[in-house]
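Participant: I would like to see how this sequence folds:
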Amino acid sequence: MVKEIASNFRKGQVIEHEDGHLYVVLKAETFRPGKGTPTTTIDMRRITDGVKTVITVKTTDTLEKAFVEEVPHTYLYKDGDEYIFINIETYDQISLTEAMIGDGIGFLQENAECKILMFDGKAITITLPTRVTMAILSTEPVVKGQTASSSYKPAIVESGARVMVPPHIEAGTRIVINTDDSSYVERAKD
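Facilitator: Here you go, the predicted structure:
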C-alpha cells in the first residue's frame, strides 16, 4: 500500500480505508475556502457490497492507496446476474456482478473494451471507456417554445439507460455519451 494525500485522489482509484475494506472513488472534490483549512470530499463505494459512503478530510491528510492492476478485457455477454468478460491477451474469461460494475452498467455494450481492476489476483471493479456511442430508443417530443441552449429532455438509449439530450435529438439518432456523468456529448458522426 502507498500513502497519498487526499487531494490527489481521482475517480476510479482504489482506497484501503481505515475499516480494512477496499473502496473505489466515485468522485473527489477539493474545497479551498478563503479562510480556513482546505478540505477534500470523497464519494466512494465499498467494493465488497456496493455500499456508498462520503468522507471529508483535510487535503493534506494521507489515505492508503491500494495497488491495483488494470487488465484490458472485452465484454462478451450477460449470464443471469453475472457479466462475462474475456482477457484479450490470455483469453481467460471472468465474471463480474452488477455491484462490482457500479453505476456505469447502463453503458456496457457487447464487445466494448474495458479495464478490470485486479487486487491480489481478484477482480474488484471495472473502468468503462470514457465515451460510448448509443442509439436513442425513445424520447419526449419537442415542446414548442423551448430553446436549444438551455433545455434538455429525457431520452432512453438502447441499453435502457436514461440520459438528458438537447431538444433537436429524435428517436433513432446515435449519440455520444460521457460515461462518467451520463451526459450528452454530441451527435455521433457515423
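Participant: going forward, measure contacts between C-alpha atoms and count neighbours the same way
Facilitator: OK.
Participant: Report the contact partners of Thr97.
Facilitator: By C-alpha atoms under 8 Å, 6 or more residues apart in numbering, the residues touching Thr97 are 81-83.
Participant: Out of those residues, grab the one that's most surrounded.
Facilitator: Neighbour tally across the contacts of Thr97 (other C-alpha atoms under 10 Å): the maximum, 19 neighbours, falls on Tyr83.
Participant: so which strand or helix has that one?
Facilitator: Here Tyr83, judged by DSSP states H and E, is contained in strand 82-87.
Participant: Run the chain-centre distance for that strand.
Facilitator: 17 Å (C-alpha atoms, centre = their mean, to the nearest Å).
Participant: Now show me the structure for the sequence below, then we'll compare the two:
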Amino acid sequence: MKINSVDIRPGNILEYQGGLWRAVKIQHTQPGKGGAYMQVELKNLMDGRKTNERFRSAETVEKVRLDTRDFQFLFAEGETLTFMDKLNYDQITLDKDLLGDAADFLTDGMDVVMETYEEKPISVQLPDQIEAVIRDTEAVVKGQTASSSYKPATLENGVRVMVPPFVTAGTKIVVDTYAREYVRRAD
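Facilitator: Model prediction:
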C-alpha cells in the first residue's frame, strides 16, 4: 500500500530498495529554502543494518501489509521477551531488540499487536500511549517561566521523560511510548 512520506510513523514497515525496513525515528523538517522533507532512520529487518533516508513530502513509499494478531506480554528474561497468542494460547519468545526502545514500556499482562510477514514475527506494536507513575523528579526552581520550562523525571520503569513543573513524584501521567514524551496527567 502506497503512503505519503509525511504519514510514516515509528514502527511502520516499509518496502525500500528491495528489502523490509522498520522506521525507527522520524523527523519532519521544513527548511527556510526548498521543500519540506521527512528524515527517516530505517532498520533492515533481515540483517539489522541501519540507514538514514530523506523523503520529499510529495514522495510516496510502499508500506508493507503485515498479518496482525493479538498477543499478551507475559515476562522478560534477560534479553528475551515472552508473549502469548490470545487466540490459541501458544507462547513465542523474541529478542528484546525487535521492539527497540519501546520495550522499556512493557508491563506484565500488556496487550500488544504482533505483526508477521510469511509467519515470521517482524514487529510488536505497543499502545501509542500508556499510563505511568513518576518515581522521582527534580524540584522546581523558583522564578522559572512555567510556559516553556520542563524538568526531568524518572518513571517507575526507569525511563526518563521531561515533564511540566507542576508534576511531582507519585503523579500518574500519560506518556507517548514511541516519542517518550509527556502527554498529560492521567485521570
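Participant: could you dump the contacts of Thr97 of the first structure to CSV with distance to Val176 of the first structure?
Facilitator: Below are those laid out as CSV (distance: C-alpha to C-alpha, whole Å):
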residue, distance to Val176 of the first structure
Asp81, 27
Glu82, 26
Tyr83, 23
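Participant: Let me know the closest of these to Glu70 of the first structure.
Facilitator: Nearest to Glu70 of the first structure among the contacts of Thr97 of the first structure is Tyr83, at 17.7 Å by C-alpha to C-alpha.
Participant: how many neighbours does the equivalent of Val142 of the first structure over in the second structure have?
Facilitator: Taking TM-score structural alignment, Val142 of the first structure has Val140 as its aligned residue in the second structure. Here the count is done by other C-alpha under 10 Å, and Val140 of the second structure has 16 residues near it.
Participant: Kindly report the same for the one 4 residues further on.
Facilitator: Residues near Gln144 of the second structure, counting by other C-alpha under 10 Å, number 11.
Participant: and if you look at Val112 of the second structure?
Facilitator: Using other C-alpha under 10 Å, the number of residues around Val112 of the second structure comes to 20.
Participant: could you say which helix or strand contains the corresponding residue of the first structure for it?
Facilitator: Residue pairing (TM-score structural alignment): Val112 of the second structure is matched to Cys114 of the first structure. Under the criterion of DSSP H and E, Cys114 of the first structure resides in strand 113-119.
Participant: Now do that strand against strand 82-87, angle only.
Facilitator: Inter-element angle recorded for strand 113-119 of the first structure and strand 82-87: 100 degrees (by axes from the mean of the first three to the mean of the last three C-alpha atoms, to 10 degrees).
Participant: which residues touch strand 113-119 of the first structure?
Facilitator: 66-75, 123-129.
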